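# Everything below, folded, please.
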Amino acid sequence: MPFDHNDHYHRLLLRNLPPEGSPNGRPGGRTALDIGCGTGRFARRLAARGYEVDALDPSAEVIAEAEAAGGGPRFRRADVTKEVLPAAHYDVITCLASLHHMPFDTLTRLRDALAPGGTLLVLGCYAGTTWWDLAASPANAVARMTVYASERLRGTHEPPLKAPVRQPDMRLPEIRTEAARLLPGSSVRQLLFWRCLLTYTKPTGN
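This is a model prediction of the structure:
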């Protein structure tokens, strides 16, 4: 089915971007890093907002498709757990449904790459099932069928390229505990469709 849980939250992520203008007062354009960018749909939305975007993914196949689509970001095949990131550089760092592919403390590498006053947005996946997830199941089925039927009627349905999938192994309470330890002042909000949103703003004194 074509309904994508991550794409569903693009608008929420965009609403959580810093206000217009560099949040740290530095001259020049705003900079963003998109981790696990896949085929680049969200990275292109950041670029459309005026960000200079570096978009990284370890999969050669999805990076090739992202580069073919173009749209402004600088796409590059890279493993962020090994990549040397510029210190205190990015105004925004985003990570959509890819943190569970890495050690959770990769968050500290992303924190260090944030400019003072910069924002980290992680759309995460978690293990286990909560009552909230049980409520999401019928909504998920309706959304998938609605999108599928609409695309079939328009004749636009094509199976999307799928990035590598890994099941998360951290439950939501553990994510909240570890996020608070690694990123004091961060918040973790549970969302529908088995997702959570971690937000963090780096103090301007760092």
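# For the rest of this, base every contact and every neighbour count on C-alpha atoms.
Fine.
# Count residues in the vicinity of residue 65, would you?
For residue 65, the tally of surrounding residues (other CA atoms under 10 Å) stands at 15.
# Name the SS class of it, please.
Put simply, residue 65 is helix when judged by DSSP: H, G, I helix; E, B strand; the rest coil.
# Please apply the same query to residue 174.
Looking at residue 174 with three-state DSSP, the answer is helix.
# what's in contact with the helix ranked longest in the chain?
Longest helix in the chain by number of residues (criterion: DSSP state H): helix 131-154. Here helix 131-154 makes contact (CA atoms under 8 Å, 6 or more residues apart in numbering) with 1-3, 157, 192-194.
# this one next, for a side-by-side:
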Amino acid sequence: MPFNHNDHYHDLLLRELPKSCRRALEVGCGAGRFAQKIALEGIEVDAIDLDEHVVAAARKQSSTLDLPGRIRFQQADITRLTLAPNTYDYIACLASIHHVPFETVQKLRASLTANGVLVILGCYREATLWGHTVSLLAIPVNAVWRTAVFFRENWPGSRADQGALSPSAPVALPSMSLAEIREKSSAYLPNRRIRRLLFWRYLLVFRNMQAGLVGDY
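Just a heads-up that it's a prediction; the model follows:
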């Protein structure tokens, strides 16, 4: 079934693009679909992933597209990669932060421009009754979406080019609960906003040098 939880939230993440964004970084780019959407806005994108096979497939697929912005794919470990300060207007992490120490967000924050934005679409460990309840509620909704996407993708004439399936990126179980993420993020990313999403994800938005937006929503 083709429904992808990360892809489902792409539009939500794109709403956080700064108006004057010129250069972006995606950490854990996977198949490169979100990097492509950023490049469609005319933005230069550095897209990194630890898995070399995933990066190679993403680079090959994106090379066939005519995009206003350029994408530079790189196989790299974000914990070892040197990021220059004041470089990126927008940094996105899609289901990737739980693969590395959460303290890595400090390195990302340091590489933001003065008014840069960091967005994290993250995974968390369920640790509360309410959290488990939300997860259970998401199951039937997830089934409906998966079925709808399946029929839309397979309807005659709906896709001009099916293409080959991209290799899957490695997965890992999140170790931090949402409460722990809220606590640590408030220390590393002052004035961040964070909220729980339906499909086993949370959204964190940090705007550099912007006051008065602290809290959860």
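# Got a TM-score for the pair?
In this superposition the chains share a TM-score of 0.90, using TM-score structural alignment, normalised by the length of structure 1; 197 aligned residues with a CA RMSD of 1.8 Å.
# For the contacts of helix 131-154 of structure 1, give me a markdown table that also has distance to residue 95 of structure 1 and secondary structure.
Formatted as a markdown table, those follow (distance: CA to CA, whole Å; DSSP: H, G, I helix; E, B strand; the rest coil):
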| residue | distance to residue 95 of structure 1 | secondary structure |
| --- | --- | --- |
| 1 | 23 | coil |
| 2 | 21 | coil |
| 3 | 19 | coil |
| 157 | 27 | coil |
| 192 | 18 | coil |
| 193 | 17 | coil |
| 194 | 16 | coil |
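# which of those residues are buried?
Buried members of those, counted by 16 or more other CA atoms under 10 Å: 2-3, 192-194.
# which non-adjacent residue is nearest residue 159 of structure 2?
Leaving aside its sequence neighbours, residue 159 of structure 2 sits nearest to residue 153 (CA to CA, 6 or more residues apart in numbering; 6.5 Å).
# Likewise for residue 21 of structure 1?
In this structure, residue 21 of structure 1 finds its nearest non-sequential neighbour in residue 30, 7.1 Å apart by CA to CA, 6+ apart.
# what about that neighbour, neighbour count?
For residue 30 of structure 1, the neighbour count with other CA under 10 Å is 21.
# The residue lying closest to residue 5 of structure 2 once chain neighbours are set aside: what's it in contact with?
Counting by CA to CA, 6+ apart, residue 5 of structure 2 lies nearest to residue 199, which is 6.5 Å off, once chain neighbours are set aside. For residue 199 of structure 2, the contact set (CA under 8 Å, 6+ apart) comprises 5, 135, 138, 142.
# hmm, which of the residues you listed are the buried ones?
The neighbour count (16+ other CA under 10 Å) marks 5, 135, 142 as buried among the contacts of residue 199 of structure 2.
# Out of the residues you listed, which is nearest to residue 116 of structure 2?
residue 5 (25.4 Å; CA to CA).
# Now do that closest one against residue 107 of structure 2, distance only.
For residue 5 of structure 2, the distance to residue 107 of structure 2 equals 26 Å [CA to CA, to the nearest Å].
# repeat for residue 123 of structure 2
From residue 123 of structure 2 to residue 107 of structure 2 the distance is 20 Å (CA to CA).
# Equivalent analysis for residue 143 of structure 2, please.
Distance from residue 143 of structure 2 to residue 107 of structure 2, counting by CA to CA: 37 Å.
# who has more neighbours, those two?
Between residue 143 of structure 2 and residue 107, residue 107 has the larger neighbour count (other CA under 10 Å), namely 17 against 12.
# what does the more buried one align to in structure 1?
Per TM-score structural alignment, the equivalent position to residue 107 of structure 2 in structure 1 is residue 109.
# Likewise for residue 29 of structure 2?
Residue 29 of structure 2 maps onto residue 37 of structure 1 when the alignment is built from TM-score structural alignment.
# Report the contact partners of its match.
By CA under 8 Å, 6+ apart, residue 37 of structure 1 lies in contact with 43, 55-57, 95-96.
# rerun at 7 Å
Neighbour list for residue 37 of structure 1: 43, 55-57 [criterion: CA atoms under 7 Å, 6 or more residues apart in numbering].
# Let's verify it: helix, strand, or coil?
Secondary structure, three-state DSSP: residue 37 of structure 1 is coil.
# Could you check how far it is from residue 17 of structure 1?
For residue 37 of structure 1, the distance to residue 17 of structure 1 equals 17 Å [CA to CA].
# can you give me the strands for structure 2?
Secondary structure of structure 2 (DSSP state E): strands at 23-27, 44-49, 71-75, 88-94, 112-122, 193-196, 202-207, 215-216.
# What's residue 46 of structure 2 aligned with over in structure 1?
Counting by TM-score structural alignment, residue 46 of structure 2 lines up with residue 54 in structure 1.
# Just give me the neighbour total for that match.
Residue 54 of structure 1, neighbours per other CA under 10 Å, totals 20.
# what's the answer for residue 30 of structure 2, then?
If you count neighbours by other CA under 10 Å, residue 30 of structure 2 ends up with 29.
# before we move on, back to that, what's the match for the residue nearest to residue 159 of structure 2 in structure 1?
Match for residue 153 of structure 2 (TM-score structural alignment): residue 151.
# pretty sure residue 197 of structure 1 contacts residue 126?
No: if you go by CA atoms under 7 Å, residue 197 of structure 1 and residue 126 don't touch, sitting 10.7 Å apart.
# how much space between the residue of structure 2 most remote from its centre and residue 198 of structure 2?
In structure 2, counting by CA atoms, centre = their mean, residue 156 sits farthest out from the average C-alpha position, at 30.8 Å. Distance, residue 156 of structure 2 to residue 198 of structure 2, by CA to CA: 31 Å.
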